[in-house]
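1. Requesting a structural model of the entry that follows:
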Amino acid sequence: MDIEILHVDQESAAVQFRCRAGEAWGVWQGDATATPGRHHVEIDVPNPACSWNINPPKIPLIAGDLKTIESGTTIAGTLESLGEDSIACIRVDQDILMIELSAGKEDPHVGTGIEIHTTVIHLYPLNL
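-> Here you go, the predicted model:
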């Protein structure tokens, strides 16, 4: 996913970023320190999503409260596939995010809108 880093918190490695789907905070996972500007990254949700809604508007969204790093993030898109291992491939704008869904809730169906809530996302820089 193409992002633009707007602000870097040097103490926590958290970065405020913007992408086509919105703005949020994420934790930079690169070997080098994050710098403001454009980057191509893989977005990872390190913990299984415990909370999701089925059939929200299919408007792609990555959003968090920009006032605080600990705000959590909402990710919304269209479910492209769901594996037997509960790995969901969610289309967010032009990109696909792979997110593990925790057990215990009704499985969403391919083609429906899905919205998940997570406490943290990790950003892994890609050198393309």
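
2. all contacts plus neighbour counts: C-alpha atoms, from now on.
-> OK.

3. Surely residue 52 touches residue 118?
-> No - the criterion here is CA atoms under 8 Å, and residue 52 misses it with residue 118 at 9.3 Å.

4. Just give the closest residue to residue 12, not the sequence neighbours.
-> residue 27 (7.7 Å; CA to CA, 6 or more residues apart in numbering).

5. Revised request: answer the last question for residue 20.
-> residue 93 (7.1 Å).

6. Tell me how many other residues surround the one you found.
-> 18 (other CA atoms under 10 Å).

7. next structured bit after the helix or strand harbouring residue 62?
-> For residue 62, the host element (DSSP states H and E) is strand 61-64. Per DSSP H and E, the first helix or strand lying C-terminal to strand 61-64 is strand 73-82.

8. and that following strand, what other elements does it pack with?
-> The contact analysis (3 or more CA pairs under 8 Å, 6 or more residues apart in numbering; DSSP states H and E) places strand 73-82 against strand 61-64, strand 87-92, strand 113-118.

9. my guess is residue 14 contacts residue 30, does it?
-> No - at 11.4 Å, residue 14 does not count as touching residue 30 under the criterion of CA under 8 Å.

10. neighbour count winner among those two?
-> Neighbour count, other CA under 10 Å: between residue 14 and residue 30, residue 14 has more, with 22 against 14.

11. Second chain to compare with the first, below:
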Amino acid sequence: MLITITSVDSMTAKAVIEFTCRYGSGRGVWSEAAPQLGREYHVEIDIDQPLHIGVNTKATDDEVPRIEDSGSQVTLVARIESLFDDGAASLRLGDSLILVALEGAFPTIGSWVKVSLPHIKVYEMRL
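-> A predicted model of the protein is given here:
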């Protein structure tokens, strides 16, 4: 996913960034040294906590990939691309895939979900 950095808070061990992309705007913890404000980066999004329907994830009729930052939560709207036997899944957010761990029952492949989390991790992809 291609993002543009709009804010960098490097007051903590890991920089907290705000960004825009073709799917909206979000906030995340940057994986390395603080990125440059205003620069574009190709990134991978990581969700480091299991997704659980009714807790941090719900099925949605909204079929438009999206990232939103409400200040206290980052919300992703994505389609379930794959479900694996080991309790993992891949979510498609536009042109990006996000590998996630699941807990409990989950909608079927092709269903859309709305995931709300306090934070996501953002890793630069060195292409």
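
12. How alike are these chains, TM-score-wise?
-> Overlay of the two chains. TM-score (TM-score structural alignment, normalised by the length of structure 2): 0.88; 121 aligned residues with a CA RMSD of 1.3 Å.

13. re the thing from before, need the helices and strands packed on strand 73-82 of structure 1 in CSV with mean neighbour count and distance to residue 46 of structure 1, can you?
-> Below are these laid out as CSV (neighbours: other CA atoms under 10 Å; distance: least, CA to CA, whole Å):
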stretch, mean neighbour count, distance to residue 46 of structure 1
strand 61-64, 22, 16
strand 87-92, 21, 12
strand 113-118, 21, 9
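
14. right, and these - which one's nearest residue 103 of structure 1?
-> strand 87-92 (10.8 Å; CA to CA).

15. Report all helices and strands that that closest one contacts.
-> If you count contacts as 3+ CA pairs under 8 Å, 6+ apart, strand 87-92 of structure 1 packs onto strand 73-82, strand 95-100.

16. Mean neighbour count, these: which tops it?
-> Stretch with highest mean neighbour count among those: strand 73-82 (a mean of 22; mean count of other CA atoms under 10 Å).

17. host element of the spatially most central residue of structure 2?
-> Geometric centre of structure 2, nearest residue: residue 45, 4.9 Å, by CA atoms, centre = their mean. Assessed by DSSP H and E, residue 45 of structure 2 sits inside strand 40-46.

18. Pretty sure residue 74 of structure 2 sits against residue 57.
-> No - using CA under 8 Å, residue 74 of structure 2 makes no contact with residue 57, being 11.7 Å away.

19. quick one: common contacting residues for those two?
-> Common neighbours of residue 74 of structure 2 and residue 57, using CA atoms under 8 Å, 6 or more residues apart in numbering, are residue 116.

20. now the strand holding residue 45 of structure 2: which residue numbers in structure 1?
-> Aligned using TM-score structural alignment, strand 40-46 of structure 2 spans residues 38-44 in structure 1.

21. The matching stretch vs structure 2, average distance?
-> Stretch 38-44 of structure 1, aligned to structure 2 and superposed, deviates on average by 0.6 Å (mean CA distance after the TM-score superposition for structure 1).

22. closest one to residue 47 of structure 1 among the helices and strands packed on strand 73-82 of structure 1?
-> strand 113-118 (8.0 Å).

23. quick check, distance from that closest one to the centre of its chain.
-> 9 Å (CA atoms, centre = their mean, to the nearest Å).

24. Enumerate every residue touching the closest residue to residue 39 of structure 1 other than its chain neighbours.
-> Among residues not flanking residue 39 of structure 1 along the chain, residue 3 sits closest, at 5.4 Å (CA to CA, 6+ apart). For residue 3 of structure 1, the contact set (CA under 8 Å, 6+ apart) comprises 17, 18, 19, 20, 38, 39, 40, 41.

25. do the same with residue 57 of structure 2
-> 51, 113, 114, 115, 116.
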